[in-house]
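J.: based on what follows, work out the 3D shape:
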Amino acid sequence: MTDFALSALVWADYRLAVLFTVSLPLLLLIWAFISKMDAIQRLLEIYWKVSSLLAITVFLFIAAIPLGFVTGWLARLLIPISLWFWVDLNEDIHDMLPQRPLKIAFNSWRWGVTVYSVLGSLLSLGFVRCAGFSQDVLLTEDTSCRLWLEPPWGFRDYFMAGQTPDFVGFLGAFGLLIYTAYLVYFLVIRLGRQGRSAIR
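T.: This next block holds a predicted model:
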């Protein structure tokens, strides 16, 4: 694949990510809150916690930290798992009246973001190797890896122009530390206690 074609694919992927992983779930969360649909609201709250790894990835990419290639790939795996894992929430959503517009919209988005995440994980799997490069190699030698950094750099120029890449990278690394600690807590302690139940 040429660099031009890959660049177009990368930018398309980021645009789809804004739609499927930010805009639509935010609208659905607001709708669920207004409609007092607790199961959907709870599942979307879990989704936002899990998908925050995507935001961490963007911050790591702004600082050209190669670890972002691993976190981005993991986020695409964890998102669908977080949406289908919980037995109690899935049952509550299934038991809702089938013609409820929010239920239809939520399930459509859930299937859409699952397909998007699976396809994205397959696409990005070939670039996990970029995590093994030094920052210098990433910035100067491997153009196919560097192309994945361009949309985050554009995000920084537009929304965080006053911040240095090093500071943004520090925020990303700190966020990843917290995320990892919570994930370990969930896997080691909470999962053993509650299983596939999302009860608080």
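
J.: please count neighbours and contacts with C-alpha atoms only from this point.
T.: Noted.

J.: now the strand or helix carrying L43: buried residues?
T.: Per DSSP states H and E: L43 is located in helix 38-62. By neighbour count on 16 or more other C-alpha atoms under 10 Å, the buried set for helix 38-62 is 39-44, 47-48, 50-62.

J.: roughly how far is that helix from the heart of the chain?
T.: 6 Å (C-alpha atoms, centre = their mean, to the nearest Å).

J.: what are the contacting residues of it?
T.: With C-alpha atoms under 8 Å, 6 or more residues apart in numbering as the test, helix 38-62 has contacts from 21, 25, 28-29, 32-33, 66-69, 71-72, 75, 78-79, 82-83, 89, 92-93, 106, 148-149, 152-153, 156, 165, 168-169, 171-173, 175-176, 179.

J.: mind running it again at 6 Å?
T.: 29, 32, 68, 71-72, 75, 89, 149, 152-153, 165, 168-169, 172 (C-alpha atoms under 6 Å, 6 or more residues apart in numbering).

J.: next, the second sequence, to be compared with the first:
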Amino acid sequence: MQDEFLRSLVWTDYRLAVLITVIIPLILLIWAFVQKVDSMVRLLIIYWRVASLLAITVYLFIASLPIGFVSGWFGRILIPIALWFWVDVNEDIEDQPQRPLKLALTSWRWAITAYCILGALASIPFLSCAFLPGSIKTPFCQVWLQPPLLFKQYFHNDSRPGFLGFLGVTGLIAYVLYLSYFVLIRLGKQGRSAMEQ
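T.: Modelled structure (predicted):
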């Protein structure tokens, strides 16, 4: 009974993630681009750069790599930071006239912030899956690998999990290198201005 409840929660989380982290921001990006609202487009491009860590996590999970639990947790932490960090973008969005796009973007920012914070808190017990030897094979950890395996069946049916895991690891290395460069070098130069993003 407890395993079924956990499985249900995990599948609900993945479904919410597809809606909140993929579908809605994609619609908002297209909408902002068509409306030519540069600050919103800039914010959503920053979002997609940061949120790519969640896509990397899916590929790590397909190969059953425990580091996926850490990358997924960090992704949930970094997304709200990226959405609210930029002073110039926040001010420009605040100065926009009240219209449906502004309301939709603001609502989504608050919704994804709440979703990510609650998800990060709820994911803390599962971080043990990344650090305890052999724990990735337990039902407690395996339940998180089921939705990515379904994703593999739909989109990468002929690919081997090891190859997809290699792509995930390569993406994670590139992500960490870029994030390190940004934090250690670019952030000091540009501060909280997204103009150079």
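
J.: one step back: mean distance, the helix holding L43 of the first structure to its aligned residues in the second structure?
T.: In this overlay with the second structure, the average offset of helix 38-62 of the first structure from its partner residues is 0.2 Å by mean C-alpha distance after the TM-score superposition for the first structure.

J.: with the second structure superposed, average distance for the helix or strand following that helix?
T.: For helix 38-62 of the first structure, the following helix or strand on the C-terminal side (DSSP H and E) is helix 68-84. On superposition with the second structure, the mean distance recorded for helix 68-84 of the first structure (mean C-alpha distance after the TM-score superposition for the first structure) is 0.3 Å.

J.: same question for helix 68-84 of the first structure: list its buried residues.
T.: 68-77, 79-80, 82-83.

J.: show me what that helix is packed against.
T.: Taking 3 or more C-alpha pairs under 6 Å, 6 or more residues apart in numbering; DSSP states H and E as contact, the helices and strands that helix 68-84 of the first structure lies on are helix 38-62, helix 101-125.

J.: so how far is G175 of the first structure from K49 of the first structure?
T.: 12 Å (C-alpha to C-alpha, to the nearest Å).

J.: most neighbours among the contacts of helix 38-62 of the first structure, which one is it?
T.: G68 (28 neighbours; other C-alpha atoms under 10 Å).

J.: so what corresponds to it in the second structure?
T.: Here G68 of the first structure is matched to G68 in the second structure, going by TM-score structural alignment.

J.: who's in contact with its match?
T.: 57, 60-61.

J.: tell me which of the buried residues of helix 68-84 of the first structure is nearest to V188 of the first structure?
T.: S82 (16.5 Å; C-alpha to C-alpha).

J.: residue in the second structure paired with L171 of the first structure?
T.: So L171 of the first structure corresponds to L167, using TM-score structural alignment.

J.: skipping its backbone neighbours, what lies nearest that match in space?
T.: Y59 (7.1 Å; C-alpha to C-alpha, 6 or more residues apart in numbering).

J.: ok, the one you found to I45 of the second structure distance?
T.: 21 Å.

J.: what residue in the second structure is paired with A198 of the first structure?
T.: Match for A198 of the first structure (TM-score structural alignment): A194.

J.: so what's its match up against?
T.: Counting by C-alpha under 6 Å, 6+ apart, the residues that A194 of the second structure touches are W86.

J.: that one and D92 of the second structure, how far apart?
T.: 11 Å.

J.: helix/strand/coil for the residue lying closest to W86 of the second structure once chain neighbours are set aside?
T.: Nearest non-adjacent residue to W86 of the second structure, counting by C-alpha to C-alpha, 6+ apart: R192, 4.9 Å away. Assigned with DSSP: H, G, I helix; E, B strand; the rest coil, R192 of the second structure falls in the coil class.

J.: does R192 of the second structure touch D88 like I think?
T.: No: counting by C-alpha atoms under 6 Å, R192 of the second structure does not reach D88; the two are 7.5 Å apart.

J.: pull up the aligned stretch in the second structure for stretch 147-159 of the first structure.
T.: Under TM-score structural alignment, the match for stretch 147-159 of the first structure is residues 143-155.

J.: in that stretch, what counts as buried?
T.: Using 16+ other C-alpha under 10 Å as the test for burial, stretch 143-155 of the second structure gives 143-149, 152.

J.: compute the distance from the centre of that stretch to the centre of its chain.
T.: The answer for stretch 143-155 of the second structure is 17 Å, by C-alpha atoms, centre = their mean.

J.: then stretch 66-73 of the second structure?
T.: 11 Å.

J.: so how many other residues sit close to the residue nearest to W86 of the second structure?
T.: Neighbour tally, R192 of the second structure, other C-alpha under 10 Å: 14.

J.: for the strand or helix carrying I178 of the first structure, give me the average deviation versus the second structure.
T.: I178 of the first structure is part of helix 165-185 when elements are defined by DSSP H and E. Overlaying the second structure shows helix 165-185 of the first structure at a mean distance of 0.3 Å from the equivalent residues (mean C-alpha distance after the TM-score superposition for the first structure).

J.: that helix vs helix 38-62, what angle?
T.: 140 degrees (axes from the mean of the first three to the mean of the last three C-alpha atoms, to 10 degrees).

J.: who touches helix 165-185 of the first structure?
T.: 56, 59-60, 62-63.
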